[in-house]
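> Take a look and give me a structure for this.
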Amino acid sequence: MSLVRTPAEIDVDAVVARFRELYDAEPDGVWAAPGRVNLIGEHTDYNGGFVLPIALAQHTVAAVRQRADDTVRVASATVDGGVPVTVELPGVTEGGEYGWAAYPVGVGWAAAQRELPVTGLDIALDSNVPVGAGLSSSAALSCVTARAWSDLLGWDLDDETVADLGRDAENKIAGAPTGLMDQLASVCGRAAHAMQIDTRAVTIEQIPFDLPACGLSLLVIDSHTEHTHTTGEYAERRHSCQEAALRLGVRELRDVPLESLATTLDKLPPLLRRRARHVVTDSARVEQVAQLLTSGDDPRRIGPLLSESHASMRDDFEITAPSVDALQEAALAAGAHGARMTGGGFGGCVIALVDKQQAEPVAQACVAAAADGGFATPTVFEAVASGGAARLR
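Modelled structure (predicted):
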């Protein structure tokens, strides 16, 4: 039996049937928004730097109906036994306790802050984006809601604004201090492309990323070491970056020149020096990877940059975990061209760039390394660059 698994597709008809059962009505439509994998550029997004994500084939699917009042009822097939959560939109405030429903109802709050017309919704959800793996299951949830609300109420928003509604929901209502990368990737993904995102200018350049055409696979190796953005560790890294920028007299770490990095960072105490060095060098690696991919060069050449990024996250930013490091090392030893942790850190997934025929041996090596280290058994699937949030029917 192959260890490289394909996650089960979501049965859209079943989501619609579940909606009818829950709400005794027909949905107005069905929408989907994907999770994402970031190829390179970690913790650079809230520092004004560059990131390079792809949208995944794994999605959150939502059957949605507009209501005439201010009530949101939302049920997920994967949470709380599928029982709907009911929230009154006028009562949604920063700091409120809404559980997982903070992500969809936060979108309504964010829209109201922009003085957009907002009514309630009935929502039935299902998802095959792994939760707690650093693959932005939360962004898929907020962005599918934002896309559905925008379409139903005729907000006529560009993709960047739809993504920004999702970010506000996560930052201000769910309390997760993410940058904008996750939501932009979920909304703006394109098949067979990665997105080079300038997070300061909020511009996206679509970069060719058709690995199957080159005999390659991008494996996602889920360590099953739980990852969460709401921990104090994530917030500490963000604060350290802000402190480093302040001490260096720059707006954001994006503004620290790579050419004089060593001299510039000598002005910082050791901890802030390491944090800043990771951000500046990883943002530069994004530009290097994007240049290689657009040049028509062999994509295998990006492998060493992926591995350099992992070393930087491990040694300078200190956001990897022993289980993740073991998987990264095992993937390289088994023949991966490059491998790195992806996501906010402290668990989650490793991505590995491999020749197609090496996918299974690399997966086997990672499972064996986890067993040897006493870690949870990882699961492995192939990441395929896919399209962004859209209406399905």
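> From here on, just use CA atoms for contacts and neighbour counts.
OK.
> all strands for the protein, in order.
4-5, 29-38, 50-51, 53-66, 71-76, 85-88, 121-127, 193-198, 203-208, 216-222, 338-342, 349-355, 379-383, 390-391 (DSSP state E).
> Quick one: residues in contact with the third one.
Going back to what we said before, that points to strand 50-51. Contact with strand 50-51 is made by 38-42, 44-45, 181, 195-199, 283-284, 286-287, as judged by C-alpha atoms under 8 Å, 6 or more residues apart in numbering.
> wait, Ala75 sits on Trp100?
No - contact criterion C-alpha atoms under 8 Å: Ala75 and Trp100 do not qualify, at 10.2 Å.
> Settle it for me: which of those two has more neighbours?
Higher neighbour count among Ala75 and Trp100: Ala75, with 23 against 15, using other C-alpha atoms under 10 Å.
> Tell me where the longest helix sits in the protein.
As assigned by DSSP state H, the longest helix anywhere in the chain is helix 270-294.
> outside of it, which residues touch it?
With C-alpha under 8 Å, 6+ apart as the test, helix 270-294 has contacts from 40-44, 47, 49-52, 196, 207-209, 237, 240-241, 243-244, 253-254, 256-258, 261, 265-266, 298-299, 301-302, 305, 309, 312-313, 316-317.
> before we go on, could you also do this sequence so I can check it against the first one:
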Amino acid sequence: MESDDLFVNVNKHIDAADERLVQLRDFFFKEFSTKAEFFVKVPGRVNLIGEHVDYSGFPVCPMALSQNILLAVATSPNNDDIIHLKNMQSKYKSFKCSIDHIKIELPKPGTYPGWHNYFLCGVKGILDYIHKMGDYPRKGFLVAVSGNIPPAAGLSSSSALVCSAALTTAFLYDLPLNKTLLATLSASSEHYIGTQGGGMDQAIAFLAKKGCAQYIEFNPVRATPIQLPPDAVFVIANSLAEANKAATSDFNKRVVECRIATKLLAKFTDRPWQDIEKLGQLQSEVLDVELEEFEALIKKHLTKDVYTKDELMSIFHIHEKEFEEKMLTPNTKDEKEFKLKQRALHVIQEAIRVEHFRHVTDNADDDDEEDAIDQMSELMKRSHKSLRNLYECSHENLEELIKISKEFGVGARLTGAGWGGCIVALTDSITTCDRYIATLNECYYDLMPQAKHLEFDQICFATEPQNGAEIFIAEFS
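Got it, this is the predicted structure:
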């Protein structure tokens, strides 16, 4: 039976008080001289704990934000097969192409992908899935985009655009709007842009529920609500250092190092390493050991701080071409050194922290809520320390925000891939939250020239869990 738990919600009512939707409706009509037939909303997300573990197969604890991607959509009145894209932000150029000639342009080193490429990832992922089931009619469509998720800030702006495109295409082509299927397809679709993510962003985009975070597991994707302590208030602070995962090889190199660590551990424990890709798969399915026991195996077998490419080829008894095909990605094929021990230890220790975090939230009640928040804060602090020291994905701006947070007395950590972007901090009341935000403004943002040209409530704000992706098809009322 179709229910909101399994399928994306299709709303019959649009609130005319929603200013962004009204503005998007009017923009769409101005640009295309026709009315939008439906609207799509996909939220950004903040990951509370569980960073850089989803692509290794371990659970995460994100929640959806109020910031989102909005689309206004209509089928092409010309009955052509052209996708027409317009963005309300003038810095993003308009784009169009045939659905039969979708070309996703990978970014050159040090550059960001064109915004439309993320949209095309979502369209292509759904069309490729439909094509496997047979031929399909060619439907062109018109799309106007409005987004208020800060770009390159670790809040999933790119993935939200991919997911919104996938949901739009699925709805246009009458594909059943199953949340887990759409999350899975969206995750694989984003690989077209060259980023080897693990699926967290797409899962929370579709599976989020208002009022709670989600404990998300993979293979298969499933979500369990996490009730946060009532007085817990999460604050997101943007470091204003932008970091796009597809613009450099940093993110993919971490994925590669985890993959190589998995295969090396499998070989050292006499398991068939060729077909084992993820640390989570090796731990739970192949070795069938507890997380702490797996951590001990990492420390026992991965003894070197740095492994060279030549050394690894010798251990695996393979030539360079096979090593690159089995282990690397196109933008990491020139890498010569790999930090396997550090990356694997972060992943397994972070997976342990996620389980502790969930245990704390599951057992928090009115009598020990303060203690629960203290424990959650401490886990977030340890998570950031590991991301800085073992995963090496922090940034000087992030470290300054963490320093201010520590001096104020709240637990905080980078959220998202890192190398810039945002931190997430946990405060114990609205009053503490307000004082903390004021402190960040005084000690950080007032000293950042670029912050003076931005809306403060868009770069530093308290947040609470929101719903996942939705479709609106009715007239405004």
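> before we move on, the earlier item: for ChimeraX, write a command that selects the buried ones of the contacts of helix 270-294 of structure 1.
Remark: buried members of those, expressed as a ChimeraX selection using 16 or more other C-alpha atoms under 10 Å:
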select :40,41,42,43,44,47,49,50,51,52,196,207,208,209,237,240,241,243,244,253,254,256,265,299,302,305,309,312,313,316,317
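> Narrow the contacts of helix 270-294 of structure 1 to those in helices?
Among the contacts of helix 270-294 of structure 1, the members found in helices (DSSP H) are Arg237, Ser240, Cys241, Glu243, Ala244, Leu261, Leu265, Leu305, Ser309, Ser312.
> Out of those residues, which two are the most distant from each other?
The span of those, defined through C-alpha to C-alpha, is set by Glu243 and Leu305 at 27.2 Å.
> Structure 1: which residue goes with Gly418 of structure 2?
Aligned by TM-score structural alignment, Gly418 of structure 2 pairs with Gly345 of structure 1.
> Actually, Thr432 of structure 2.
In structure 1, Thr432 of structure 2 lines up with Gln358, judged by TM-score structural alignment.
> I'd guessed that match sits against Gly335; true?
Yes - at 7.1 Å, Gln358 of structure 1 and Gly335 qualify as touching, with contact defined as C-alpha under 8 Å.
> Not counting its neighbours along the chain, what's nearest the alignment partner in structure 2 of Pro177 of structure 1?
For Pro177 of structure 1, the aligned position in structure 2 is Gln196, judged by TM-score structural alignment. Of all residues not flanking Gln196 of structure 2 in the chain, Asn252 sits nearest, at 6.1 Å (C-alpha to C-alpha, 6 or more residues apart in numbering).
> hang on, isn't the one you found packed against Ile193?
No - Asn252 of structure 2 is not in contact with Ile193 according to C-alpha under 8 Å; the separation is 11.7 Å.
> Tabulate the ones in helices among the contacts of helix 270-294 of structure 1 (CSV), appending distance to Ala140 of structure 1.
Output for these, formatted as CSV (distance: C-alpha to C-alpha, whole Å):
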residue, distance to Ala140 of structure 1
Arg237, 24
Ser240, 28
Cys241, 27
Glu243, 31
Ala244, 32
Leu261, 36
Leu265, 37
Leu305, 28
Ser309, 25
Ser312, 28
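> can you tell me how far the closest residue to Lys406 of structure 2 other than its chain neighbours sits from Ala232 of structure 2?
Spatially, and ignoring its direct neighbours in sequence, Lys406 of structure 2 is nearest to Ala412 (7.7 Å; C-alpha to C-alpha, 6+ apart). For Ala412 of structure 2, the distance to Ala232 of structure 2 equals 13 Å [C-alpha to C-alpha, to the nearest Å].
> Now list whatever residues contact both of the two.
Here Ala412 of structure 2 and Ala232 have Leu426 as joint contacts, going by C-alpha under 8 Å, 6+ apart.
> ok, these two, which is more surrounded?
Comparing Ala412 of structure 2 with Ala232 by other C-alpha under 10 Å, the one with more neighbours is Ala412, at 31 against 19.
> From Gln458 of structure 2, how far out is the more buried one?
According to C-alpha to C-alpha, Ala412 of structure 2 and Gln458 of structure 2 sit 19 Å apart.
> Distance to Val144 of structure 1 for the strands of structure 1 - can I get that in a markdown table?
Listed next are these as a markdown table, based on distance: least, C-alpha to C-alpha, whole Å:
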| stretch | distance to Val144 of structure 1 |
| --- | --- |
| strand 4-5 | 25 |
| strand 29-38 | 5 |
| strand 50-51 | 22 |
| strand 53-66 | 7 |
| strand 71-76 | 13 |
| strand 85-88 | 17 |
| strand 121-127 | 10 |
| strand 193-198 | 19 |
| strand 203-208 | 20 |
| strand 216-222 | 23 |
| strand 338-342 | 22 |
| strand 349-355 | 23 |
| strand 379-383 | 20 |
| strand 390-391 | 8 |
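> Among those strands, which comes closest to Val362 of structure 1?
The minimum distance between Val362 of structure 1 and the strands of structure 1 falls on strand 349-355, with 8.0 Å, by C-alpha to C-alpha.
> That closest one - contacts with which helices or strands?
Other elements packing on strand 349-355 of structure 1 under the criterion 3 or more C-alpha pairs under 8 Å, 6 or more residues apart in numbering; DSSP states H and E are strand 216-222, helix 322-333, strand 338-342.
> what's the most buried one of those?
strand 338-342 (a mean of 31; mean count of other C-alpha atoms under 10 Å).
> Val107 of structure 1 against Asp164, yeah?
No - counting by C-alpha under 8 Å, Val107 of structure 1 stays clear of Asp164, with 9.3 Å between them.
> Which one's more surrounded, these two?
Using other C-alpha under 10 Å, the more surrounded residue of Val107 of structure 1 and Asp164 is Val107, with 31 against 23.
> quick one: what's aligned to the more buried one in structure 2?
Taking TM-score structural alignment, the alignment pairs Val107 of structure 1 with Gly122 from structure 2.
> Also Val220 of structure 1?
Taking TM-score structural alignment, Val220 of structure 1 has Ile236 as its aligned residue in structure 2.
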